[in-house]
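[1] Pasting the sequence and the predicted coordinates here, then a few questions.
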Amino acid sequence: MGKKVKENMTRRDFMKKVGKAAAAVSVASAVPGLAKPARAAQRGYVLIGYTDPSTGPLAGLGAPTPWVNARVEKAIEKLGGVYIKEYGKKVPVKFKVVDTESSPTKAADVASRLILNDKIDLMLTMYTPDVVNPVSAVCERYQMPCIGVGCPIDPWVEGGPYQWSFEAHFSVDAITNVFIGMWDEIAAKTNKVIGVLFPNDADGIIWTKIFNKKLPAKGYKMVDPGRFPFGTRDFSAQIDMFKKEKVEILTAVLIAPDWATAWKQMHQQGFKPKIATIAKALLFPADMVALGGNLANGLTTEIWWSRYHPYKSSITGETPMELCNAWTKETGKQWNKPVGLTYGGYEMAYDVMKRAQTLDKAMIRDAIAKMDLMTLFGPIKFNEKHYCEIPLVGGQWVKGKDVPWDLEIVYNKNHPQIKKTAEMIFPLPY
């Protein structure tokens, strides 16, 4: 999801950069004359730091944050805050949102400042390994309890083991199961030949490995033209191979601009698969509009949250539909998946402080480990490796009634509690 750390940068190099960024902040905070914030026990409220991709290539994921932040802070205020034993009373809960600029180095820098300068009580970090992994690393360094949301499990686990950091999202195994599940439903109407577009990044490599293992066992043939870099402008070679091998099922894990380039060229060159199931690139309604014409019609993808989910806010009791209606009414924008996932991250942070009832970092960490919470995006309960997988279903973009494009739930076999809202359109309508 989003731009990656440079390919030639090893994990050791990256961790060195994280360490240098944190060390620089540590030195700066110790310079005489620089103002320091009061300690938590003196300020009269709980302070939760939130590293958010407000700008940069991941800014779409961070767009709902100001709205969600204001809504949750207001709701917590109505509840009177949380009881903290160091104060002997209920105190307000405040969130300090800082922009990571979608940069791993910047994410490490702002996380260090939140810990050393702002002296936060808990860290919340969201969206993609580019943001969540470096923040988790900084929190491990400074023994700061940290909740991560929206980073795929596989690349996050690689940065562990963790003592202070936790993560909630989906695994690559889960998303590939959803994709294959959707194909199984229409496989009899195809030749079961699948063409893949996997780039030369961490996602592309792990998806190739998993599909090479899973697809033959299910009777599918995989046609793989090989890895390619971000920003590829000509997919003619891949398209020629797909046509030659008679590919009828297409899948990819691409950023939105690269998918738009590939899909438009496929139409121009006469390659028309019966189904196209794409990860990562089909996140926002605006991305569907950007494809132009009817090119978004019938595209299938993963759904990690929707306005149709059957859960409720643990803070206010409102449903996903009610939250989305409020979002649209107050912002004039169509609902999108980050609205609910961001809200759920705030739910988790509030729940931890409400149960911990202390500013002691180890006890706050233990409260995260013992979390058993039903959030707006589903149940959260961390395992011994500090992660929790959220429910994942399959969706399809179709023409909307009041909006250009709407996302419907068309596959739910792994999570039947999340009801289907439409039957899958098959084959793709050209």
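    The structure has been received and is ready for your questions.
[2] going forward, measure contacts between C-alpha atoms and count neighbours the same way
    Fine.
[3] nearest spatial neighbour of residue 198, skipping sequence neighbours?
    Leaving out its chain neighbours, the residue that sits closest to residue 198 by Cα to Cα, 6 or more residues apart in numbering is residue 204, at 4.4 Å.
[4] Tell me how far that neighbour lies from residue 169.
    In this structure, residue 204 and residue 169 are 18 Å apart, going by Cα to Cα, to the nearest Å.
[5] contacting residues around stretch 280-300?
    The contact list for stretch 280-300 (Cα atoms under 8 Å, 6 or more residues apart in numbering) reads 1, 253-257, 259-260, 263-264, 275-278, 301, 334, 336-337, 394-399, 404-406, 425-426, 428-429.
[6] could you redo the last one with a cut-off of 7 Å?
    1, 253-256, 259-260, 276-278, 301, 336, 395-399, 405, 425, 428-429 (Cα atoms under 7 Å, 6 or more residues apart in numbering).
[7] Mark which of those residues are buried, thanks.
    1, 253-256, 259-260, 276-278, 301, 336, 395-398, 405, 425, 428 (16 or more other Cα atoms under 10 Å).
[8] Can you flag which of these belong to strands?
    Counting by DSSP state E, those place 253, 276, 277, 278, 301, 395, 396, 397, 398, 405 in strands.
[9] Give me the more crowded residue out of residue 204 and residue 169.
    Shown here are residue 204 and residue 169; by other Cα atoms under 10 Å, residue 169 has more neighbours (22 against 19).
[10] Could you pull out the buried residues of stretch 274-286?
    Neighbour-count burial for stretch 274-286 flags 274, 275, 276, 277, 278, 279, 280, 281, 282, 283, 284, 285 (criterion: 16+ other Cα under 10 Å).
[11] And for residue 97, the neighbour number?
    20.
[12] hold the first one in mind and look at this next one:
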Amino acid sequence: MRESSDGGRTLTVGVVAARSGRLASLGDPLAFAVSLLEPKLTRIGNGPREYAVRLVSRDSRSTADGARQAVRELVRDEGARIIVTLAGTQVLPAAADACEEAGVPCVSSTFPWQVYYYGRGARDTAPFRWTYHFCWGLDAIAEVFADLWEQAGGSRRTVGCLWNDGPQGAWSRHAEAGFAPAARARGHHLVDPAGYTEPATDLSGHVEAFAAAGADIVTSAATARDLSLFRALAAERGSTPRLITCSRWLAYPPSTTSGGERPAQANVATLVYWTPAHPYRSSLDGMTAAELAEAYERATGRQWLQPLGLAYALFEVAAHALRTAADPTDPAAVAEAIGRTRLETVAGPLDWTAGPVPNVATVRLAGGQWQPGTRHDYELAVVANRHVEGLPVTAGLLPLR
């Protein structure tokens, strides 16, 4: 690891963010957080000592190889003491694994914790040494979605599963750590045809299987393109579901197309993990969730994004670890500090001492739905808030039809 020219008195926080490629939109919240924090997060106190801080970013290029290269450059060329990242199904594990190999602490988010932890080969008795994560779990998704299914009518429902044959589908149907066992424990019957390969070319088999089983609710981890295909086929066959819940890609606001067609997200129910209405504020500067969202919209001219709160919280955790480590220049001490972190952040309370497994802190989930808005084409309404104290419900659940 490269030492700073001032004898280690400068602490570098490395940022792996997609700035090009298919995940570039996921890199926007991280890039904005960096721009907002660079003039604020310039020095950190650690006991009687004080250190200069610099934030340095590298583009993952939305690929696993790009993420690994970004980590290597941040550690080798920039002397990063800790790395933060948000990424997708293949890119985030690659970045975290590269940090594990390099022996540098990493904090990440936006990825169900079971996939992050067990999917990368950890076990409850054999955790990771360097890599830490905060997010919700597949079981928490199932609990929130079950709330929505039951709100749509009836306590026990037959639910069609639009799951692919990749990691999203495999972990959703996992017999022990997935979505399916938690949903079944709530009394719901899941209809799960064979997983499809992305991008889907024909989902008519799923439409027919759901219709045959009487499943008028569908749950999904599909891309916008594949969900749009499913909705079109279902409408064509007169089998439009009463409700669709989807756990993937719906953190981003949809908009009406130039031709006036409704987007695939319209009236689809999803996860709510961060909004301007969440009753949280940053441990770094006291900024509230509402103020952070307003700052983003004012600076970019675009609608606020759910991952924005998680992105800002990454730097809160990194700064807290550097402040509380026995020696912030020692990677092992910084990793140990993350592992004992209990912190109130703009993304909510994070507690690595509480589990559910080593290396993981959880984020609370509510249920929402993309509904026609007043300020924007579509806005994320909170329709179920049982798990998030202080978050108001802003609308009732609308039928998909």
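    Received it, and whenever you're ready, just let me know what you need. These numbers were taken from a predicted model, which means no experiment stands behind them.
[13] Let's have the buried residues of stretch 274-286 of structure 1 in a markdown table, adding distance to residue 311 of structure 1.
    Listed next are the buried residues of stretch 274-286 of structure 1 as a markdown table, based on distance: Cα to Cα, whole Å:
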| residue | distance to residue 311 of structure 1 |
| --- | --- |
| 274 | 34 |
| 275 | 30 |
| 276 | 29 |
| 277 | 26 |
| 278 | 26 |
| 279 | 24 |
| 280 | 24 |
| 281 | 26 |
| 282 | 23 |
| 283 | 21 |
| 284 | 22 |
| 285 | 23 |
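[14] Quick check: of those, which lies closest to residue 155 of structure 1?
    residue 280 (15.1 Å; Cα to Cα).
[15] which position in structure 2 aligns with the closest one?
    Counting by TM-score structural alignment, residue 280 of structure 1 lines up with residue 248 in structure 2.
[16] That match: which element?
    Following DSSP states H and E, one finds residue 248 of structure 2 outside all helices and strands.
[17] From residue 74 of structure 2, how far out is it?
    29 Å.
[18] quick one: the helices in the stretch 251-400 of structure 2?
    In the stretch 251-400 of structure 2, the helices defined using DSSP state H, counting those that start in this stretch lie at 289-300, 307-324, 331-339.
[19] got a list of what the residue most central in space within structure 2 touches?
    Nearest residue to the geometric centre of structure 2 (Cα atoms, centre = their mean): residue 110, 2.0 Å. Taking Cα under 7 Å, 6+ apart, we find residue 110 of structure 2 in contact with 86, 87, 135.
[20] Just give me the match in structure 1 for the second one.
    Okay, so that is residue 87 of structure 2. Match for residue 87 of structure 2 (TM-score structural alignment): residue 127.
[21] count of residues packed around its match?
    The local packing of residue 127 of structure 1 (other Cα under 10 Å) involves 26 other residues.
[22] That one contacts residue 152, doesn't it?
    No: checked against Cα atoms under 7 Å, the pair residue 127 of structure 1 and residue 152 is beyond contact range at 8.6 Å.
[23] closest to residue 238 of structure 1 among the buried residues of stretch 274-286 of structure 1?
    So of the buried residues of stretch 274-286 of structure 1, ranked by how close each gets to residue 238 of structure 1 (Cα to Cα), first place is residue 276, at 14.9 Å.
[24] so where in structure 1 does stretch 303-318 of structure 2 end up aligned?
    Under TM-score structural alignment, the match for stretch 303-318 of structure 2 is residues 334-349.
[25] if we can go back for a sec, single out the most deeply packed of the helices of the stretch 251-400 of structure 2.
    The highest average neighbour count among the helices of the stretch 251-400 of structure 2, using mean count of other Cα atoms under 10 Å, belongs to helix 307-324 at a mean of 25.
[26] average gap between that one and structure 1?
    Compared with structure 1 after the fit, helix 307-324 of structure 2 shows a mean deviation of 1.4 Å (mean Cα distance after the TM-score superposition for structure 1).
[27] and stretch 384-391 of structure 2, how far out from the chain's middle?
    Relative to its parent chain, stretch 384-391 of structure 2 has a centroid offset of 18 Å by Cα atoms, centre = their mean, to the nearest Å.
[28] Mean per-residue distance, the helix or strand containing residue 232 of structure 2 versus structure 1.
    Applying DSSP H and E as the criterion places residue 232 of structure 2 in helix 224-236. Superposing on structure 1 places helix 224-236 of structure 2 at an average distance of 1.9 Å from its equivalents, by mean Cα distance after the TM-score superposition for structure 1.
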